Structure formats: structure tokens, C-alpha cells
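>>> Got a sequence here, can you model it:
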Amino acid sequence: MANTTSPHQDHEEATLAGGCFWCLEAIFNQLQGVIEAESGYSNGHHPAPTYEDVCTGETGHAEVVRIRFDPRIISFKGLLEVFFACHDPTTPNRQGHDVGTQYRSGIYTHTPQQAITARQMIDDLTQRQVFGAPIVTELAPVSNYHAAEAYHQRYAEHHPYQGYCAYVVAPKLAHFRQQFQSQLKPD
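Take a look at the predicted model:
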């Protein structure tokens, strides 16, 4: 999935950052209409970032999920509704105990229409004061995307008892599953 064009004409891609990619990847992979959510790094300046590089905060990359989805089943706006429900878009460079520029909130758009939809949603959430604090989500075209190393893909699924997965990912996933129960893939 390293390119920005979809391999199927009826599929689209979205790239979202909201803290550790393990959380968002686990969430989006359970959502109807999502073909695949892939952990990766985006919108930095390093030409070939590794996890260790990104963790220094010096590459400019955010930890992201690249989501390939079927817009006939879930729209980009629907993905954003899940995105904003599953992370805090008001904390710059931070999600919970994860601190650093790589953990920023970001929507990295693939098309002009995605940028319009994202801007409208941010403006609506701001106007309605949904979060009680200003939304700091970065909105920019996707650039310099790199898939994360293979061991990061579906990490929470393969390591449910690892500390971070058990104490951070699992509660977020449970909250998501309860809130979006009607939109989950069948077990």
C-alpha cells in the first residue's frame, strides 16, 4: 500500500494520525468497509524512516494508519467520525502517556475532496464545542508515507497480552466496539 493510488478503482485510501498506530490500526481493521489498515509513518522529511528514527521525534513523521476502504460501505466522513471518537484531537503532540511529535493528531488527505470533508468536520466539531478545547489536528496532503516494519502490522492482534496492548489498546478498542457496534465487521 505504499503508493497513494488504490489498486482497485472502487477503493479509496485515507491516512490518519492519532497517537500510537497500534491503537488506530486495531480499531479501523474491525470496521465494516475497511479492507486494510496499515501502520506507517507520514508527513516527515526523512527519506527512509525506521521506527527508531521516528521515535527520536527528529524525522518529522507522525505514526499513522493508511486505511484502504470501500466508500460504498463507509465514507471518508464515516472514517473521520470514528477517528475523532477514538482519540483526543486537542492535545498537541500527545495521546495519553505517549508524548512527541510522532503522536500528533493528523488527517493527511489523498484528494481535494478529503481536505474539504475534513475541514468541514473540524469546523463543525469546533463550532459545537464537542471537545471543550481547541482542535489541533494537523490537516495536510499526505506526503512521504512509509509502511512501518512488518512486526508493527496488526501488533495488538498478535500481542494482546503485551503491556501497552493490554492497558492502552484494549480499553480503547472496547470503547470503540461499544460505541460503533453496528458498524463492526462480523466476528
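
>>> Only C-alpha atoms from now on, for both contacts and neighbour counts.
Noted.

>>> Next secondary structure after the lengthiest helix in the chain?
Secondary structure of the chain per DSSP state H: the longest helix is helix 112-127. Remark: after helix 112-127, the chain's next helix or strand is strand 138-141, criterion DSSP states H and E.

>>> Give me the residues contacting that following strand.
Arg104, Ser105, Gly106, Ile107, Tyr108, Thr109, His110, Thr111, Ala115, Ala118, Arg119 (C-alpha atoms under 8 Å, 6 or more residues apart in numbering).

>>> which other helices and strands contact the longest helix of the chain?
helix 76-85, strand 138-141 (3 or more C-alpha pairs under 8 Å, 6 or more residues apart in numbering; DSSP states H and E).

>>> can you give me how far the next helix or strand after the longest one is from the chain middle?
Where DSSP H and E defines the elements, the next helix or strand beyond helix 76-85 is strand 94-95. Strand 94-95 has its average C-alpha position 13 Å from the chain's average C-alpha position, going by C-alpha atoms, centre = their mean, to the nearest Å.

>>> re earlier: tell me which residues of the longest helix of the chain come out buried.
For helix 112-127, the neighbour count (16 or more other C-alpha atoms under 10 Å) marks Gln114, Ala115, Ala118, Met121, Ile122, Leu125 as buried.

>>> and this one, so I can compare the two:
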Amino acid sequence: MKKIIFAGGCFWGVEAYFNTIDGVLATKVGYANGNTENPTYEEVSGHETGYAEACYLEYDENKVQLKQLLSAYWKVVDPTLQDRQGHDVGNQYRTGIYYVDDKDLEVILESKEEEQKNYKNTIVTEISTLKNFYDAEVYHQKYLDKNPNGYCHIPKSLLKK
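So this is what the prediction gives:
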């Protein structure tokens, strides 16, 4: 089982979206690559912790490759926007790809380079090793499953299997 963490604006939609992809075995939302311990949603929303709202994925690389997950990721973010996606604004809504396995970096950078061809503006998506990840509060987990009319910047048509 492999792991990758994607930040792409509000984590509710990112999680719901990746749960539609065959080979994704488990997801959870939380806070990635910040500078405090055990942050709360309120602290992260205060823009001082350095965390990104993110979705932690575990996937079966025999069913889905990292390259495919990256392709799916680029479809639901505007990677040229700094610290925002949709109506969500703030550094916690930045785009980011956080890897656990150093061997994944080359695939990620190749994917970014290929994606850059689709944009005039520079891709600003943060790409780095995962420093830390803290689970978000229980009410955030699988939020759009529990609240199907909840806000999401990702088109609802992409959130169905």
C-alpha cells in the first residue's frame, strides 16, 4: 500500500473526489506540513499554523498508479492560484502534493511539468516531503457523505462513482 497527500482547497471535496477512484483504499482529511502540534480547525483557519487542509490517501499501486492520481488531482484544482481554491481563501487552502516515498518525487515533478503546459501562469502548487499530518476533527471526516449538500469547489458530477 502506497501513500500520498493532496492539498487542494477545502479538504471535504478532495476526499470525496478521491474516494471515487478505484484503487484508493482509504482516505482521511487533516492538516499537513505546519509548524505546531495537534492543530485544531480553528487554529488552522487563523492562518498562523502553516498547515494546509489536505487529504491523506492510501492506495493500491497494482490498481492505480501515482501518475493516474496526479492526473486526477490536476483536474480539480487551479494550481496557479496562491492560497485559494473556489470561494476558499487563506494559506490553509493552498495546493500541495506531499509525498512519503522519495521515489515518488520524480513522478510528481514530471506530472507538474506536463501540467504546466496547460497554463500561462506558473503553477504554484507546493511539492515537498510530508513533514507532519494531523487528522482533522471527526465531523470533517467523510463530510460530504454525511452532508451531501455541503459546499465544495469541485463539481458535484465528479464526486460520484
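
>>> picking that back up, which of the contacts of strand 138-141 of the first structure are buried?
Arg104, Ser105, Gly106, Ile107, Tyr108, Thr109, His110, Ala115, Ala118.

>>> TSV for these, including secondary structure and distance to Ala85 of the first structure?
Putting those into TSV (DSSP: H, G, I helix; E, B strand; the rest coil; distance: C-alpha to C-alpha, whole Å) gives the following:
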residue	secondary structure	distance to Ala85 of the first structure
Arg104	coil	15
Ser105	strand	12
Gly106	strand	14
Ile107	strand	14
Tyr108	strand	18
Thr109	strand	19
His110	coil	21
Ala115	helix	19
Ala118	helix	14
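
>>> and Phe84 of the first structure, what pairs with it in the second structure?
In the second structure, Phe84 of the first structure lines up with Trp74, judged by TM-score structural alignment.

>>> again with Gln114 of the first structure
Checking TM-score structural alignment: Gln114 of the first structure goes with Asp104.

>>> nearest residue to Ile122 of the first structure other than its sequence neighbours?
Among residues not flanking Ile122 of the first structure along the chain, Ile135 sits closest, at 7.3 Å (C-alpha to C-alpha, 6 or more residues apart in numbering).

>>> meant to ask about Asn29 of the first structure, not that
Nearest to Asn29 of the first structure is Ala37, by C-alpha to C-alpha, 6+ apart, at 5.5 Å.

>>> repeat for His11 of the first structure
Asp70 (4.7 Å).

>>> For burial, what's the neighbour tally of the counterpart of that neighbour in the second structure?
In the second structure, the position corresponding to Asp70 of the first structure is occupied by Asp60, as judged by TM-score structural alignment. The local packing of Asp60 of the second structure (other C-alpha atoms under 10 Å) involves 16 other residues.

>>> Tell me who's in contact with Asp60 of the second structure.
Met1, Lys2, Gly23, Val24, Leu25.

>>> and Glu52 of the first structure, how many residues sit next to it?
A count of nearby residues for Glu52 of the first structure, using other C-alpha under 10 Å, gives 8.

>>> need the contact list for it.
No contacts exist for Glu52 of the first structure under C-alpha under 8 Å, 6+ apart.

>>> Look up how far Asn29 of the first structure lies from it.
Glu52 of the first structure sits 25 Å away from Asn29 of the first structure, going by C-alpha to C-alpha, to the nearest Å.

>>> for Trp22 of the first structure, same thing?
Counting by C-alpha to C-alpha, the gap from Trp22 of the first structure to Asn29 of the first structure is 11 Å.

>>> Compare the two (neighbour count), which wins?
Trp22 (24 against 20).
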